[in-house]
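S.K.: The sequence isn't on hand, but the structure is:
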């Protein structure tokens, strides 16, 4: 059995990478950070026209008619580019919220623990909720993922609305984390080749080699888990994929920062943006604690080895 991506899947990934490189490259990312533009409505509509949000909708409903494996590849590229906005919620809402599939409507969700929600001020709808509740802005670690605190009454009324989408949301978020993890590997390796110390590139030093190698191993293990979960859809595998992708993204960004040294701590470097986004995503859709509970429940429910 061949588990490699098909040519169509590779072409899809390449097309999305080219689209984002041309429309949301580094200059656009930094302009968003400097200008505080968390959701670019024009870009959102372009993504909708390209089928980003309607990717898994049946063709008879105006969608592309693809599946979760293809969606994971697309979201991986979005994570690599640090594309901001409630991408997962809008994608999940494509079949239920008018305008979401075409990118004319921005949809967020109660995908965080507690009374916090992302991109509430920019959203036109909340997944599964009748209306967008009022919220109070809260300072976020990630400059492009604004947080709002809503009333506990709103949480009680709407928090369960995202539950049917929990596994899919966790897997797509894991794909975003995977893309970020793979990108920080690229950034670390490139810097290690360019930065010289004591007359040679720092990548020649064993300590730096080990950092980059560990980053790559974590990212590739996460990639395997995310791709497998996209094929099987098993809740336990989705939980494991989210755990591994969160670790790859957060620890990868930290190691990338370490490779960059003092430069990595500056606002001008992109490393801190990956780390801050990874911190926020690790708390979205399925936290480590929740994922561990899912895995524990599956292990407890499984038959012991050797049982009849």
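M.R.: Right, received. Where do you want to start? Since the structure is predicted, the reported quantities are computational estimates derived from the model, not experimental observations.

S.K.: CA only for contacts and neighbour counts going forward, please
M.R.: OK.

S.K.: so which helix or strand takes in the residue nearest to residue 263 when sequence neighbours are not counted?
M.R.: In space, residue 263 comes closest to residue 269 once its chain neighbours are excluded; the distance is 6.9 Å by C-alpha to C-alpha, 6 or more residues apart in numbering. Using DSSP states H and E, residue 269 is not contained in any helix or strand.

S.K.: Residue 269: neighbouring residues, count only.
M.R.: Counted by other C-alpha atoms under 10 Å, the residues lying close to residue 269 total 13.

S.K.: wait, it sits on residue 260?
M.R.: No: with contact defined as C-alpha atoms under 8 Å, residue 269 does not count as touching residue 260 (9.0 Å).

S.K.: middle-most residue in this structure, spatially?
M.R.: residue 176 (2.3 Å; C-alpha atoms, centre = their mean).

S.K.: which residues touch the residue nearest to it when sequence neighbours are not counted?
M.R.: Leaving aside its chain neighbours, residue 176 sits nearest to residue 79 (4.0 Å; criterion: C-alpha to C-alpha, 6+ apart). Shown in contact with residue 79 (C-alpha atoms under 8 Å, 6 or more residues apart in numbering): 175, 176, 177, 178, 179, 180.

S.K.: can we see that at 6 Å?
M.R.: Residues near residue 79 by C-alpha atoms under 6 Å, 6 or more residues apart in numbering: 176, 179, 180.

S.K.: Among the residues you listed, name the ones in helices.
M.R.: Of the positions in those, 176, 179, 180 sit in helices, assigned by DSSP state H.

S.K.: put this beside the first:
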């Protein structure tokens, strides 16, 4: 099956990329690192005004009236830019929580015993009582842990929302994987050793090629899941996107060498954010178990 973006979808993707490049480029990213834990409310409202949070809300309710594929494209760009904040939770709250769609309210949610951006949230969906601060590997994603007793069974509409959250997180992972691939290829072309670009060496070429294969495989899976919205496809997309983001960032660090771990470069931030995302709305093991259960149910 071939998936090609329509002209409107390409325009949406390019528009989100342009907005984030203008409002959350390299300089803004480093400024955010200087104030970890503080959310840029002005940028949040700009995202709301651009329709980021209301993208799937019907036009009759003041939304943009787009579907899941368009949301995936927007969140892919957010992942590529390392945009901080509880983006998925606020997007899912549009239409249900007042002012979430416009970006006037920041919404977070409790999932897998963790809460992102609890201190900055105006609304918390779920039981965050007893939450304690947790040292986050990602400086741009403050975390709190909640007691396991707060967990509730999810069914019906709530389970469907969780499934969408998993897919949008996979889209963010895809964006990170894409950016890591771009950064590795750029560095391989410009960094020289022994009188030639390091991209001329076979070992570096293999790393970059493997990153590209994982990224494009994940892209096909994420885009397919956005079209079908099938839970099995979403679990598959999650597994492939997690692998592409984490391994891609690690390989990108390998291409950069010790430089990649310095604050001057964003490479290590993609790895740290990818690690955090793997624990949002469950983890890879949960998706693996879901797929295994489906296979066993279908076996004769």
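M.R.: That came through, no problem. Remember, predicted model here, so these are calculated numbers, not experimental data.

S.K.: re earlier: could you double-check that the residue nearest to the centre of structure 1 sits in contact with residue 74?
M.R.: No: using C-alpha atoms under 6 Å as the test, residue 176 of structure 1 is too far from residue 74 to be in contact (8.9 Å).

S.K.: All the helices of the stretch 51-200 of structure 1, in order from the start?
M.R.: For the stretch 51-200 of structure 1, helices defined by DSSP state H, counting those that start in this stretch occupy the ranges 68-80, 87-92, 152-158, 166-194.

S.K.: Could you check how far the counterpart of residue 144 of structure 2 in structure 1 is from residue 106 of structure 1?
M.R.: Alignment note (TM-score structural alignment): residue 144 of structure 2 maps to residue 148 of structure 1. With distances taken as C-alpha to C-alpha, to the nearest Å, residue 148 of structure 1 is found 16 Å from residue 106 of structure 1.

S.K.: Compare those two and say which is more crowded by neighbours.
M.R.: residue 106 (28 against 18).

S.K.: doesn't residue 122 make contact with the more buried one?
M.R.: No: applying C-alpha under 6 Å, one finds residue 106 of structure 1 not in contact with residue 122, separated by 7.2 Å.

S.K.: What are the boundaries of the strands in structure 2?
M.R.: Ranges of strands in structure 2, per DSSP state E, are 107-111, 114-116, 123-125, 132-134, 143-145, 192-193, 196-197.

S.K.: Reformat these as TSV; add distance to residue 99 of structure 2.
M.R.: Listed next are these as TSV, based on distance: least, C-alpha to C-alpha, whole Å:
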stretch	distance to residue 99 of structure 2
strand 107-111	10
strand 114-116	19
strand 123-125	10
strand 132-134	27
strand 143-145	23
strand 192-193	51
strand 196-197	51
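
S.K.: Out of those, the one nearest residue 12 of structure 2 is which?
M.R.: strand 107-111 (23.7 Å; C-alpha to C-alpha).

S.K.: Go through the ones in helices among the contacts of residue 79 of structure 1 and say which is closest to residue 17 of structure 1.
M.R.: Among these, residue 179 lies closest to residue 17 of structure 1 (C-alpha to C-alpha), at 11.0 Å.

S.K.: Roughly how far does the alignment partner in structure 2 of that closest one sit from residue 74 of structure 2?
M.R.: Aligned by TM-score structural alignment, residue 179 of structure 1 pairs with residue 175 of structure 2. Distance of residue 175 of structure 2 to residue 74 of structure 2, given as C-alpha to C-alpha: 10 Å.

S.K.: Which one's more surrounded, the two?
M.R.: Taking other C-alpha under 10 Å, residue 175 of structure 2 and residue 74 do not tie; residue 175 has more neighbours (29 against 26).

S.K.: Distance of the closest residue to residue 125 of structure 2 other than its chain neighbours relative to residue 72 of structure 2?
M.R.: Among residues not flanking residue 125 of structure 2 along the chain, residue 109 sits closest, at 4.5 Å (C-alpha to C-alpha, 6+ apart). Remark: distance between residue 109 of structure 2 and residue 72 of structure 2 (C-alpha to C-alpha) = 19 Å.

S.K.: To which residue of structure 2 is residue 212 of structure 1 aligned?
M.R.: Per TM-score structural alignment, residue 212 of structure 1 is aligned with residue 208.

S.K.: Tally up the residues packed near that match, please.
M.R.: Neighbour number of residue 208 of structure 2 under other C-alpha under 10 Å is 23.

S.K.: same thing with residue 262 of structure 2?
M.R.: With other C-alpha under 10 Å as criterion, residue 262 of structure 2 counts 11.

S.K.: Return the distance of it relative to residue 185 of structure 2.
M.R.: Residue 262 of structure 2 is 18 Å from residue 185 of structure 2, by C-alpha to C-alpha.

S.K.: ditto for residue 253 of structure 2
M.R.: Residue 253 of structure 2 is 12 Å from residue 185 of structure 2, by C-alpha to C-alpha.
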